[in-house]
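J.: show me how the following folds:
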Amino acid sequence: MRRWGWLLCCWLLAGCVSLSAGGKPERPHEAAVKQTEAKPLPKDIHLVALGDSLTEGVGDGEGKGGYVGRLVPLLSAEDGVRTVTVTNLGKRGRRIVELKPVIKAHEREISQADLVLVTIGGNDVMNVVRSHFFDLSHERFVKEAKAFASRLDHLILSLRTVNPDAVVVLVGLYNPFSSTLPNIPEIDDVIAEWNSASLAVLSRYERTIFVDIQDIFADRDDLLYRDEFHPNAAGYEQMAIRVYEALKERKEWWIGRLLQ
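T.: Predicted coordinates:
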């Protein structure tokens, strides 16, 4: 009897386990692993911003860095994010043909980015205006929109070559020209067509997001800086929220990849 009692005691100790909700044995270390998997440690997000004056934040009277600067605290508050590091390469007056050398010069930063944000195209539209001020027509804008789309395709391809995994976000164009281009009543349609062409380009690449902001600034002069072209602080705030909402819908793209 003593022998059988001793064997029974050993068997009970060896089989000491905790039962899961479904009744399946689960050892303590396995439960700890599952808890770690369910609640991953926060990660660092590296963001590179490319483009024109909207990326630079021209017109932001509060000096908070335009939409990029306002986006940082929104992203930082997300579960799974510890810090957000920004490399801002925006410069006033830039057109799309001027971005390729910027990418070349900053391949290291871009290769390490989780997010690449781009604003470009406003100065390309303005170039059409300057070049054909006395004979502006809807047809000229349509022709230039096709050329812009071709250059955008090469731009996205360049970014993908440097960094195949980053989420690329292109912020669309808005219309600040209603007071400066009264002889082109179809300017809203022109902007919409350029945005549609850009969206078509991005649709050919994975992990890309197009953010439409045209509606934000429609008939909203109160969101423009005193130059009536760039957003003011309130305008940039609205842009940041719109970009944040778009990124949150694809959160698994820029946080999920880091947590695998």
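
J.: drop to CA atoms for contacts and neighbour counts, all remaining ones
T.: Fine.

J.: what helix or strand is the most centrally placed residue in the chain located in?
T.: The chain has Val169 as the residue nearest its centroid, 3.7 Å off, counting by Cα atoms, centre = their mean. Per DSSP states H and E: Val169 is located in strand 167-171.

J.: now the element after that strand, going C-ward?
T.: Following strand 167-171 in sequence, per DSSP H and E, is helix 187-202.

J.: and that following helix, what other elements does it pack with?
T.: Counting by 3 or more Cα pairs under 8 Å, 6 or more residues apart in numbering; DSSP states H and E, the packing neighbours recorded for helix 187-202 are helix 138-162, strand 208-211.

J.: quick one: that helix to strand 167-171, angle?
T.: Angle between the axes of helix 187-202 and strand 167-171 is 170 degrees (criterion: axes from the mean of the first three to the mean of the last three Cα atoms, to 10 degrees).

J.: buried residues in helix 187-202, which are they?
T.: 187-188, 190-199, 201-202 (16 or more other Cα atoms under 10 Å).

J.: and which of those is nearest Trp6?
T.: Leu202 (71.3 Å; Cα to Cα).

J.: identify the residues contacting that closest one.
T.: Listed by Cα atoms under 8 Å, 6 or more residues apart in numbering, the contact set of Leu202 reads 153, 156, 208-210.

J.: now the other sequence, so there's something to compare against:
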Amino acid sequence: MPEMTQRILILLLAPPLLVGCSRAPELPLLPSDAVILAFGDSLTRGTGAGDGEGFAEVLAVLSGREVVNAGVSGEESDAGLARLPGVLDAVQPSLAILGHGGNDTLRRRDLEQTKATLRQMVVLARNRGASVVLLGIPKPGLFLGTHPLYRELADELEVPLEDKVLADVLADRELKADQIHPNAVGYRQVARAVHRLLTDAGAL
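T.: Take a look at the predicted model:
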């Protein structure tokens, strides 16, 4: 009988512990006049879609917030890090969506260095008063999946991460303009996924 009682107590206590461990990072609520910065490379710029059809522009409509598109096509992460301070000073965002590193993987850069550079970007944005969300970039290959460095970094820095949508979109030929860029429909899916993440994290 004591053994049975002990098992019941373990079952009763286990669920709250599991829930507490799986809790996702939260974000401060964005006021209606908050500015969101979308910072990255061509996937942020919206390459593959028409003007105003990138995920940043669609996210502005969904969120009701100003979203500044600061994507630069072809940019590698070290160049992004050098560019970021000036952009942060000019935009003064409440939230930064960081989607960088794709060109590093395509050009076979040292990904430990890429991870370190992305870490510096997150710290830099936070030091300027902005919350940060990571947008995971797929790794090249036959079977697309987000590179694990994004999850490692998100867990380390307790940053919300959207790590599925780009891989899912680029695995569907109906949603992409070429091998590495979504089309307008694909970018809308990216925007919806980021919007959902921001909502779930408490920012919207």
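
J.: picking up where we left off before, list the contacts of the strand holding Val169 of structure 1.
T.: Contacts of strand 167-171 of structure 1 (Cα under 8 Å, 6+ apart): 114-120, 207-213, 243, 253-254.

J.: can you check stretch 124-133 of structure 1 too?
T.: The contact list for stretch 124-133 of structure 1 (Cα under 8 Å, 6+ apart) reads 95-96, 136, 140-141, 144, 148.

J.: and the two most separated of those?
T.: Checking these with Cα to Cα, the most distant pair is Ile96 and Leu136, at 21.0 Å.

J.: out of the two, which sits in the more crowded spot?
T.: Ile96 (19 against 16; other Cα atoms under 10 Å).

J.: any idea what the more buried one aligns with in structure 2?
T.: Under the alignment defined by TM-score structural alignment, Ile96 of structure 1 is paired with Ser77 of structure 2.

J.: the helices in structure 2, which residues?
T.: Secondary structure of structure 2 (DSSP state H): helices located at 2-21, 42-45, 55-63, 77-91, 102-106, 111-127, 148-157, 165-170, 184-200.

J.: let me know which of the ones you listed is tucked in deepest.
T.: With neighbours taken as mean count of other Cα atoms under 10 Å, the helices of structure 2 reach their highest mean count in helix 42-45, at a mean of 24.

J.: that helix maps to which residues in structure 1?
T.: By TM-score structural alignment, helix 42-45 of structure 2 lines up with residues 53-56 in structure 1.

J.: mean shift between that stretch and structure 2?
T.: Stretch 53-56 of structure 1, aligned to structure 2 and superposed, deviates on average by 0.9 Å (mean Cα distance after the TM-score superposition for structure 1).

J.: so who does the closest residue to Gly102 of structure 2 other than its chain neighbours touch?
T.: Distances taken as Cα to Cα, 6 or more residues apart in numbering put Ile137 closest to Gly102 of structure 2, at 5.8 Å, once the chain neighbours are dropped. Shown in contact with Ile137 of structure 2 (Cα under 8 Å, 6+ apart): 99-102, 146-147, 150, 163, 166-167.

J.: re earlier: just how off-centre is the strand holding Val169 of structure 1 within its chain?
T.: Taking Cα atoms, centre = their mean, to the nearest Å, one finds the center of strand 167-171 of structure 1 at 4 Å from the center of the full chain.

J.: give the aligned range of that strand in structure 2.
T.: Counting by TM-score structural alignment, strand 167-171 of structure 1 lines up with residues 131-135 of structure 2.

J.: how big is the offset of that stretch relative to structure 1?
T.: Mean deviation for stretch 131-135 of structure 2: 1.3 Å (mean Cα distance after the TM-score superposition for structure 1).
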